[in-house]
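K.L.:
A predicted structure for the sequence below; I have some questions about it.
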Amino acid sequence: MDVALEYADEYFFDSVYAKLLPAQNFVNGTLDDVVTSAWSRDNDMRMCLSIFIIVTLGGWFFYLSAATFSYYFLFDHEYMKHPKFLKNQVRLEIDCAVKAVPGFSALTVPWFWGEVKGYSLLYENMPTTPLGWAYFFLVMPTFLLFTDFGIYWIHRYLHHPILYKRLHKPHHKWIVPSPFASHAFHPLDGYSQSIPYHLFVYLIPMQKWQYIGMFIFVNIWTVMIHDGNFISRSTIINTSAHHAVHHLYFNYNYGQYFTFWDRFGGSHREPTEEQYNEELRNSKKTWAAQAKDAEDIEGEVLGTNKKKTN
């Protein structure tokens, strides 16, 4: 974030803040012609506002570009005929995500501010020794394992009826998601699931460009597991097929990257030919059964299933 902030200050924010909050600069008792801002670059209020703007604009850009690419080149549009695919769903997903991004951007500002101020364990120099390079490459799977563990438990507790109704239900409005559902969260939901990514670099040293690369990967992965492209049959990786099962059947496959914690926690459900066989996947009979199961399961969770509450 420090690099992004430096470039943004140089080419944009310096002039903007100088116009909005000009400083009165005097040289030898005479007003200087060079206009600067009363908020210097190291002003914490300015820093936080700038970070918020950068994260919000960056969030919109990465979300819309990645989801649009996935929607047009990977997503099976036949799935949009599913009875649980809502009318105007893509527009609703985009609207939800675009409105949510500023909210969870604001919540993440303290983490990024801490990085800029040097409170995290991010470091700048690339490794120069074999041991340094070994650590450099080892920290990447460590990042994935650490964040997968954190997201699994956060995501699982977001399915508790009390939290689900208030926070996570907006994301499960998309029972049959498109790639645009990837960031269509309640802001507090999206933020809570991002905490492990930010926390990692306050606990474990990581090269800053490597961290930026992993953060971009995280956002692309989030789109990928909503893309409805069920090619991979991995039993280790939490693929888009696994995540489709999560949206359909609710109480399964909370993990982000791997299936380990779902297996450990008893929440794993392996995708079947319903996901992998194109003919079966797009069968109206399959869709009808999925729609009924999805309604029954959510009814149980929300206490609206008459068979369960009478």
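P.N.:
Perfect, I can see it now.
K.L.:
switch to C-alpha atoms for all contacts and neighbour counts from now on
P.N.:
Noted.
K.L.:
residues in contact with residue 286?
P.N.:
By Cα atoms under 8 Å, 6 or more residues apart in numbering, the residues touching residue 286 are 274, 280.
K.L.:
Relative to the whole chain's centre, how far out is the helix or strand where it lies?
P.N.:
In the assignment (DSSP states H and E), residue 286 maps to helix 284-302. Mean-position distance between helix 284-302 and its chain equals 26 Å (Cα atoms, centre = their mean, to the nearest Å).
K.L.:
Distance from the chain centre to the helix or strand where residue 134 lies, please.
P.N.:
According to DSSP H and E, residue 134 maps onto helix 130-158. Centroid displacement of helix 130-158 relative to its chain, using Cα atoms, centre = their mean, is 15 Å.
K.L.:
Ok, stretch 93-111 next?
P.N.:
Counting by Cα atoms, centre = their mean, stretch 93-111 comes out at 10 Å from the chain centroid.
K.L.:
what comes up buried for it?
P.N.:
Neighbour-count burial for stretch 93-111, with 16 or more other Cα atoms under 10 Å as criterion, is recorded at 93-94, 96-109, 111.
K.L.:
what ranges do the strands span in the stretch 101-250 of the chain?
P.N.:
Assigned by DSSP state E, counting those that start in this stretch, the strands in the stretch 101-250 of the chain fall at 122-123, 206-207.
K.L.:
can you redo these as JSON lines with mean neighbour count and distance to residue 185?
P.N.:
Converted to JSON lines, those look like this (neighbours: other Cα atoms under 10 Å; distance: least, Cα to Cα, whole Å):
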{"stretch": "strand 122-123", "mean neighbour count": "18", "distance to residue 185": "28"}
{"stretch": "strand 206-207", "mean neighbour count": "19", "distance to residue 185": "28"}
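K.L.:
about what we covered before: among the buried residues of stretch 93-111, which are in helices?
P.N.:
Judged by DSSP state H, the buried residues of stretch 93-111 include 93-94, 96-109, 111 as members of helices.
K.L.:
now the strands of the stretch 101-250 of the chain as a markdown table including distance to residue 199?
P.N.:
A markdown table is the format used below for the strands of the stretch 101-250 of the chain (distance: least, Cα to Cα, whole Å):
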| stretch | distance to residue 199 |
| --- | --- |
| strand 122-123 | 11 |
| strand 206-207 | 12 |
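K.L.:
got another, please set it beside the one above:
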Amino acid sequence: MDIVLEAADAYLFDYVYAKLFPVPQAVAALIQTAGPSTDLVTSLAKNLSLSYIPTQPYKTTIFTAPPTAYLSTVPRDNIIRESISLFLLVWIFGIVLYFLFASLSYAFIFDKRTMNHPKYLKNQMRMEITQAMSSMPWMSLYTVPWFVFEVKGYSMLYWDPNEYPKSYLFWQFPLFIAFTDFGVYLIHRGLHHPFIYKHLHKPHHKWIVPTPYASHAFHPVDGYLQSLPYHIFPFVFPLHKFSYLLLFTFINIWTILIHDGEYMTNNPAINGAACHTIHHLYFNYNYGQFTTLWDRIGGSYRLPEASLFDHSAKMSKSTWDSQSKEMEKIVKTVEDTDDRTYASPASAAPVSAAPVETKKQK
């Protein structure tokens, strides 16, 4: 994230901080006259006996620090400034990615007939967006320490492609997928423990038949916990900085794609939208993020029904009725009562107090 922060400083934050926390006018005049050479300005400032001497460093990777970078009393490497700037960047970047790709998915991929499903909620899409918008600032805040440690140089992120074998520029991608897929599986399955589920993960399972806007509609702690493997990876394995930005973007897009309801692949190795639809419908299956490997090993894999890949059959009343009946049985075990308000009142099945025999919570 240091490259992103550096660009944001050069083109935005340097100007903002210079405006909010300006250096004395005499120092600003020296900088604008002599140029942003810290040594020269420091020497001139000492000779003029100025009370403020700009000694802050401005190490850069790509972007040359403009003169404005020296015009604030809060230097770029101030940890509070870095934290605030990173928080704003992650929050804004997350919102832009969410609305851009969720909207593209909704417009061009998502089958609008899904909203006629008996388990589609009243005002669901608006509630999904509201949940996502209320959680994103908190998820961004929880993530900031990881990015600060990266910017301070404590991670294994690197810029010089010659620092590691050239072949690693390729192998870092499958290694990242393998590591994070295992981590997300463990965390996601743990979030389905009955005690944890009702406090953290239940808000995301409000959406039985999600739209692309459900992709980021989490409880903020839930969303943060499931993101931990992505942040841990560059502290354990080397990762090129540009590759990290690509993967960060890919993760957000993938999260949207597995909620779009368009089952483009039935590959037994890929945990795509079909597998994740099964997870939302039946709760206790397909916890993986990218592959079905760990679900198969952990005994939680469920093969998506063939009807999901038939555009007519997957929208038929018989398919929806079958899905609804099974979901109603499972939700009694997982949540005791179904407190959702469905768009179709008839779809809200009564819940009895008697236990129902079904697959136990994983």
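P.N.:
Arrived safely. On a predicted model such as this, the values are computed, not experimentally measured, just so you know.
K.L.:
After superposing, what score do the chains get?
P.N.:
The TM-score (TM-score structural alignment, normalised by the length of structure 1) is 0.94; 306 aligned residues with a Cα RMSD of 1.8 Å.
K.L.:
Output the contacting helices and strands for the helix holding residue 134 of structure 1.
P.N.:
The contact analysis (3 or more Cα pairs under 8 Å, 6 or more residues apart in numbering; DSSP states H and E) places helix 130-158 of structure 1 against helix 187-203, strand 206-207, helix 260-265.
K.L.:
what's the closest of these to residue 165 of structure 1?
P.N.:
Nearest to residue 165 of structure 1 among those is helix 187-203; the distance by Cα to Cα comes to 11.3 Å.
K.L.:
helices or strands up against the closest one?
P.N.:
helix 89-116, helix 130-158.
K.L.:
Count the neighbours of the equivalent of residue 43 of structure 1 over in structure 2 for me.
P.N.:
Aligning on TM-score structural alignment places residue 43 of structure 1 opposite residue 78 in structure 2. Residues lying near residue 78 of structure 2 (other Cα atoms under 10 Å) number 11.
K.L.:
and what of residue 309 of structure 1?
P.N.:
Around residue 309 of structure 1 there are 9 residues (other Cα under 10 Å).
K.L.:
returning to that earlier point: in CSV: the helices and strands packed on helix 187-203 of structure 1, plus distance to residue 216 of structure 1.
P.N.:
Converted to CSV, these look like this (distance: least, Cα to Cα, whole Å):
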stretch, distance to residue 216 of structure 1
helix 89-116, 15
helix 130-158, 13
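K.L.:
tally of neighbours for the aligned partner of residue 187 of structure 1 in structure 2?
P.N.:
Counting by TM-score structural alignment, residue 187 of structure 1 lines up with residue 220 in structure 2. Neighbour count for residue 220 of structure 2, taken as other Cα under 10 Å: 23.
K.L.:
now the residue nearest to residue 220 of structure 2 when sequence neighbours are not counted: how far from residue 322 of structure 2?
P.N.:
Once flanking residues are discounted, residue 220 of structure 2 sits nearest to residue 135: 4.7 Å by Cα to Cα, 6 or more residues apart in numbering. Computed as Cα to Cα, to the nearest Å, the residue 135 of structure 2 to residue 322 of structure 2 distance reads 33 Å.
K.L.:
do residue 31 of structure 2 as well
P.N.:
For residue 31 of structure 2, the distance to residue 322 of structure 2 - Cα to Cα - is 73 Å.
K.L.:
which of those two has more neighbours?
P.N.:
In this view residue 31 of structure 2 and residue 322 are compared by other Cα under 10 Å, and residue 31 has more residues nearby, 23 against 10.
K.L.:
What is the strand or helix carrying that one packed up against?
P.N.:
Here residue 31 of structure 2 sits within helix 25-34, counting by DSSP H and E. If you count contacts as 3+ Cα pairs under 8 Å, 6+ apart, helix 25-34 of structure 2 packs onto helix 38-47.
K.L.:
Measure how the helix it packs on sits relative to helix 25-34, angle-wise.
P.N.:
140 degrees (axes from the mean of the first three to the mean of the last three Cα atoms, to 10 degrees).
K.L.:
Centre of the chain to helix 38-47 of structure 2, how far?
P.N.:
So, by Cα atoms, centre = their mean, the centroid of helix 38-47 of structure 2 is 45 Å from its chain's centroid.
K.L.:
Can you get me a residue count around the equivalent of residue 265 of structure 1 over in structure 2?
P.N.:
Counting by TM-score structural alignment, residue 265 of structure 1 lines up with residue 298 in structure 2. Other residues near residue 298 of structure 2 come to 15 when the count uses other Cα under 10 Å.
K.L.:
do the one 5 residues further on as well
P.N.:
The burial metric for residue 303 of structure 2, expressed as a neighbour count using other Cα under 10 Å, is 13.
K.L.:
Over to residue 42 of structure 1?
P.N.:
So residue 42 of structure 1, with other Cα under 10 Å, has 10 neighbours.
K.L.:
again with the one 5 residues further on
P.N.:
Neighbour count for residue 47 of structure 1, taken as other Cα under 10 Å: 20.
K.L.:
same check, this time on residue 127 of structure 2
P.N.:
As a burial measure, residue 127 of structure 2 scores 17 neighbours (other Cα under 10 Å).
K.L.:
Distance of the aligned residue in structure 2 for residue 86 of structure 1 relative to residue 292 of structure 2?
P.N.:
Using TM-score structural alignment, the equivalent of residue 86 of structure 1 in structure 2 is residue 121. From residue 121 of structure 2 across to residue 292 of structure 2, the span is 28 Å (Cα to Cα).
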